[in-house]
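> With the sequence up front, the predicted model follows.
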Amino acid sequence: MSVLFLLIALCSPFNFIQSPMDFGPLNFLQTSDSAAIDFGRIFFNSPSAILQPNSVDEISLLLKFISLSSYSKVTVAARGAGHSIHGQAQAPNGIVIEMDSLPLSLKIHRKGKRDEGYSYADVSGGALWIEVLRESLKHGLAPRSWTDYLYLSVGGTLSNAGISGQTFKHGPQISNVLKLDVITGTGEIVRCSPSKRAELFYGVLGGLGQFGIITSARIVLEDAPHKVKWVRAFYDDFGAFTEDQEMLVSMADKVDYVEGFMVLNEQSLEGASVAFPSHFHFIASNTNNTSQVYYCVEIAFYYYSQKASHVEKVAKETLRKLDCIPSLVYETEVSYFDFLNRVSAEEANLRARGLWEVAHPWLNMFVPRSQIKAFKDLLLQTISPDHFEGPILIYPIRRDKWNGNTSAVLPEDKENILYIVGMLRSASPQCVSESPCLQSYLQQNNKITEGATSISLHSNSKIQIADPNGQDHELETISGSDSLKRSDLGGKLYLSYYSEEEHWKKHFGGKWERFLARKKMFDPLQILAPGQRIFKRKYSAHL
């Protein structure tokens, strides 16, 4: 279709645009399997077409065409690194925009050259955080807030929150953004910030892609350390484990990173880092107990060249305060780059074992501090620790480091300390979509979600534990209503994946009305991010 014919079609009183291939001189591909698959490998929804844009203007043009055609049912999803779990970046029968097709833009600015008061990076939304790290380190700088895994897109993490062991100190990644370039659902290209078009700026941050597509972000940078003291301390008591973590996050002037995880079995430690013992037997040899669940706190202290001796002293004093198993404390020193890129070792391990390109029925949740032990008990009552494959993260963050104007959702209690829990399971290669074992894992996740959030997803569900040998073990039969009566821990899903509007209303709670108002303002036809399953596309059913 020529540009002239396209303009005639748009100006016509009739609407000819009915399918993705009608949108003119854009770089479309016919659909491929890649756009129907994400890291989760749970949902497989093929688009009708894929757009590989050469410029931001092409994305704007596409969205303008769609929004001007009131009879079109076409939806649009932006896809970054494809690391979604539940099909959030898919667009069933719609258009997937591959953001990494845009030219990479990454410019570093040192403090003082502009009026921001910060050093910062202007980076395209499709860029990966590993690219931001490499470029900023050339200037002795680095973003101050991270995700654990760096091969994620900037736009993707900012559409959720972006959390890791630095979150207690600097807040999530969405708390470290100065400006955004966004294309709304109507195709408008907008530069926004806390002082300009603030409603869009805050709405997009943590907004699950519902209000606009992030094409560029201005990220706060700080001086990069050159080395990291990295410590792991092990525990056999959950109370001591959480108390020490809460003490550590209260020492933000001394500690730079805090995460914790459960040690269920051999797989809890394998491949995580060559810097530490990677086999479960080293615990058994020190505790004479192989049946218990153990816990590990990871701590990092950053070295800056001018205060290396001070860091050594602070680290020694801090570790002396821990109530861990004294014989199970391990220290190492690594470069800052290697520390931030530590999960790549786990990726290499999983790839070697054939456990990377498999289903990942992950569950991520924010849990109030007062309910973290009850949540841990619910977790261990639901999963099979002996057969669980993957890490389970449990660590505290601070509410006062989050901006309440963003769309991100935290538990509604008033405690400043809350926990992030990440159940990052890898299924076996035989455990594929629709298979009984994968369905049993998803049912387990639903049970935990129901017990922790008050949102009833299913009723009369039998929970099956599947072991690596393919045998299913029935755990118990529950109903959503019974689960709700038994526990409501006030938790909130992170990387949420509800499918019913009523569930989303409960999830957003007091933020729902503002979320709904922002959707009407910036994507009134509900074109964007259909894979989130929050809103249904609006169109006119009759010519």
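That came through fine.

> Please count neighbours and contacts with C-alpha atoms only from this point.
OK.

> Could you pull out the strands in the stretch 251-400 of the chain for me?
For the stretch 251-400 of the chain, the strands defined by DSSP state E, counting those that start in this stretch cover 257-263, 294-303, 329-335, 363-368, 392-398.

> Next, the buried residues of the fourth one.
When burial is assessed from 16 or more other CA atoms under 10 Å, strand 363-368 yields the following buried residues: 363-368.

> try stretch 475-494
479-481, 483-484, 487-494.

> ok, and what's touching the helix or strand harbouring residue 418?
Per DSSP states H and E: residue 418 is located in strand 417-423. For strand 417-423, contacts defined as CA atoms under 8 Å, 6 or more residues apart in numbering pick out 246, 362-369, 372, 390-399.

> tell me, how many neighbours does the nearest residue to residue 178 once chain neighbours are set aside end up with?
Residue nearest to residue 178 in three dimensions, not counting chain neighbours: residue 218, with 5.3 Å by CA to CA, 6 or more residues apart in numbering. When neighbours are counted by other CA atoms under 10 Å, residue 218 registers 23.

> Check it against this one:
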Amino acid sequence: MSESALPRRTVIAGAAAAVVGWNTVDRAWAVETPATEAPTEAPADGAAADALAAPPRLDGTLVADGGTLARFGGDFGHLVTAAPRAVLRPGSVRDVATLVAFARRHRIPVAMNGQSGTGSAAELESHSSYGQAEVRGGVAIDARGLDRIIRITPGRAVVEAGVTWARLTDAALAQGWMPPCLTDYLHLSVGGTLSVGGIGGGVQRYGFQTDTVESVDVVTGTGELVTASAHENRELFEAVLGGGGQVGLIVRATLRLVRARERALVVNLYYDDLSAYLADQEKVMLERRFDLQVGDASLNAAGTGWRYKVEGVVHYDGTAAPDRAELVRGLRCVAADTTFVDQTAREYAYRVDAFADYLQAAGLWSQPKPWMSLFLPASTTETFMREASALLTQEDLGAGLLLFYPFRTDVFTRPMTVMPDEPVGFHFDLLCFPTPGADHAAALRRNRRLYDRAVQLGGKRYLIGAIPGLTRADWRRHYGSRWGRAVAAKHRFDPAGILTPGQGIHS
């Protein structure tokens, strides 16, 4: 495996001060004060010096200035703050292994941080919503230091973990290929979404993004760099994909690609009747009527009830557009409201960018966001949705939305991405963008109430959501028969228990 050609160096900076080591007594980086000041922290000799562990030699940099630590102490959800003691900006994959090995020896927690977004460095952030990628008192690894697209060949891409799906999409399109399952918002890191699953409109055909992975390079909690696939180191492969960063940090991935099509015909179907909506969503999915299929629920204009939308996409080339009448045949939607939008495949892939720009301009992007993502068995989805819709208000959603669409559970092949125990499930994805001043504590209590009800009805959760008060018993119930497997993998690959503590799975 090729590595960065950057010169070997270690730069650890506090407020204009170099770090001389890790203080094993105080559990903090010991910094050397500037020459003009008295050396109040850096020990000269004796027992204090014995407490210092020299920092590892790195190709990149390890920084500990207050501004950087504060930025890595928050995330997209803005609900939890847990600042690290240092941030690694790796200059190579080897840096991650070196740092994790050092951290294991000194019991320093470590987490990879995807630093998603499109703006300046100050505007980038973890896209978790409840502190899952934060590492209080530990070391955060800035995934943007691993941002190389190593190669794209027919049907395959090899990328480092910090590459965004947007960069990969454009690079693949330039060669006539496309990732088979894309998240709705593309400016997320590959390593980040593979650590939790990675869901989007292609889920009915391809499963999660984790289901399109051929192999990964992983730094385990022991500091080993291991290549894992379905045929090599399979236990690690299955434990790390969708595993929430508990057994290893993904640093590189080999992903499947599919042939890109030129255009996307988007069909929007509207329903005022929940039962008809659920039946038609399942019908068109099982008939494979669309290449991509999502949907959402929203309060109607009068605020007196809910309206449901199927969004189906058919990709095609040239002038060979699909038959529009055939696409809506036999469905019970409100026919007069049906719309068709014909655009390029790339325009559809980037459709969320304009909405994100609006939210940022309105100041809502940086507000606390109590998101919650659930997977429900089809047999109880209507019950859950009727109860949830009676509870949710427009104030809960704010400028956000509620994604709501079906999937086949047999397309999910990675053991750590647990699903309801039925052939068909529905994704209930509450993406709130509340206005300033909203009661976020009440929203978190609502999330917990909805989560508990979903579990009663056979549902599961997605790892990025904001659900408070989860206990070990909750996690055991979540993983079900796979809990023992999750625990065994944690003990084997992260015996010191230092990786990604923000998830709270094994705490």
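Sure thing, it's come through. Bear in mind that the values here come from a model prediction, so they are computed numbers and not experimental data.

> TM-score for this pair?
Remark: TM-score between the superposed chains equals 0.84 [TM-score structural alignment, normalised by the length of the second structure]; 447 aligned residues with a CA RMSD of 2.1 Å.

> related to what we said a few turns ago, next, the angle strand 417-423 makes with the helix or strand following the strand holding residue 418 of the first structure.
Going down the chain from strand 417-423 of the first structure, the next helix or strand is helix 436-453, by DSSP H and E. Between the axes of helix 436-453 of the first structure and strand 417-423, defined by axes from the mean of the first three to the mean of the last three CA atoms, to 10 degrees, the angle is 170 degrees.

> orientation of helix 436-453 of the first structure relative to strand 363-368 in degrees?
20 degrees.

> gap between the residue in the second structure that the residue nearest to residue 178 of the first structure lines up against and residue 150 of the second structure?
By TM-score structural alignment, residue 218 of the first structure lines up with residue 254 in the second structure. Distance, residue 254 of the second structure to residue 150 of the second structure, by CA to CA, to the nearest Å: 10 Å.

> Need the overlap of contacts for those two.
Common contact partners of residue 254 of the second structure and residue 150 (CA under 8 Å, 6+ apart): 157-159.

> Restricted to strands, list the residues you listed.
Per DSSP state E, strands hold the following members of those: 157-159.

> Now, of these, which are buried?
The buried subset of those (16+ other CA under 10 Å) comprises 157-159.

> any chance of those residues in CSV, with distance to residue 13 of the second structure too?
Formatted as CSV, those follow (distance: CA to CA, whole Å):
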residue, distance to residue 13 of the second structure
157, 36
158, 33
159, 29
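
> rewinding a little: go through the strands of the stretch 251-400 of the first structure and name the closest to residue 440 of the first structure.
strand 363-368 (13.6 Å; CA to CA).

> Please tell me I have it right and residue 221 of the second structure contacts residue 491.
No - Residue 221 of the second structure lies out of contact with residue 491 (CA atoms under 8 Å); the separation is 9.6 Å.

> These two - which one has more neighbours?
residue 221 (30 against 14).

> The more buried one matches what in the first structure?
By TM-score structural alignment, residue 221 of the second structure lines up with residue 185 in the first structure.

> isn't its match right up against residue 530?
No - at 11.9 Å, residue 185 of the first structure does not count as touching residue 530 under the criterion of CA under 8 Å.

> nearest residue to the aligned partner of residue 98 of the second structure in the first structure other than its sequence neighbours?
Alignment note: residue 98 of the second structure maps to residue 61 in the first structure; criterion TM-score structural alignment. Spatial nearest neighbour of residue 61 of the first structure, excluding adjacent residues (CA to CA, 6+ apart): residue 187 at 6.5 Å.

> same thing with residue 505 of the first structure?
Excluding the flanking residues, the one nearest residue 505 of the first structure by CA to CA, 6+ apart is residue 512, at 5.8 Å.

> The one you found should be in a helix, yeah?
Yes - counting by DSSP: H, G, I helix; E, B strand; the rest coil, residue 512 of the first structure is located in a helix.

> That one pairs with which position in the second structure?
Here residue 512 of the first structure is matched to residue 483 in the second structure, going by TM-score structural alignment.

> how about that match, what does it touch?
Residue 483 of the second structure touches 475-477, counting by CA under 8 Å, 6+ apart.

> and if you look at residue 171 of the second structure?
Residue 171 of the second structure neighbours (CA under 8 Å, 6+ apart): residue 152.

> any idea what it aligns with in the first structure?
Aligned by TM-score structural alignment, residue 171 of the second structure pairs with residue 135 of the first structure.

> can you tell me how far that match sits from residue 431 of the first structure?
39 Å.

> What of residue 316 of the first structure?
Note on residue 316 of the first structure: its distance to residue 431 of the first structure, by CA to CA, is 46 Å.

> what do you get for residue 398 of the first structure?
37 Å.

> Counterpart of residue 187 of the second structure over in the first structure?
Counting by TM-score structural alignment, residue 187 of the second structure corresponds to residue 151 in the first structure.

> my read: its match touches residue 129, true?
Yes - taking CA under 8 Å as the definition, residue 151 of the first structure is a contact partner of residue 129 at 6.1 Å.

> So residue 91 of the second structure belongs to a strand, correct?
No - applying three-state DSSP, one finds residue 91 of the second structure to be coil, outside a strand.

> Am I right that it is in contact with residue 61?
Yes - contact criterion CA under 8 Å: residue 91 of the second structure and residue 61 qualify, at 7.3 Å.

> what's downstream of the longest strand that the first structure contains, the next helix or strand?
In terms of residue count, the longest strand belonging to the first structure (DSSP E) is strand 212-223. Next along the chain after strand 212-223 of the first structure, taking DSSP H and E as the criterion, comes strand 227-235.

> The next helix or strand after that next one corresponds to what range in the second structure?
From strand 227-235 of the first structure onward toward the C-terminus, using DSSP H and E, the following helix or strand is helix 238-249. Mapped onto the second structure using TM-score structural alignment, helix 238-249 of the first structure spans residues 274-285.

> The matching stretch: which residues count as buried?
Neighbour counts over stretch 274-285 of the second structure (16+ other CA under 10 Å) mark 274, 277-278, 280-282, 284-285 as buried.

> Which residue in the first structure aligns with residue 86 of the second structure?
Under the alignment (TM-score structural alignment), residue 86 of the second structure maps onto residue 49 of the first structure.

> which of the buried residues of stretch 475-494 of the first structure lies closest to residue 310 of the first structure?
residue 494 (37.0 Å).

> Trace the closest one over to the second structure, please.
So residue 494 of the first structure corresponds to residue 462, using TM-score structural alignment.
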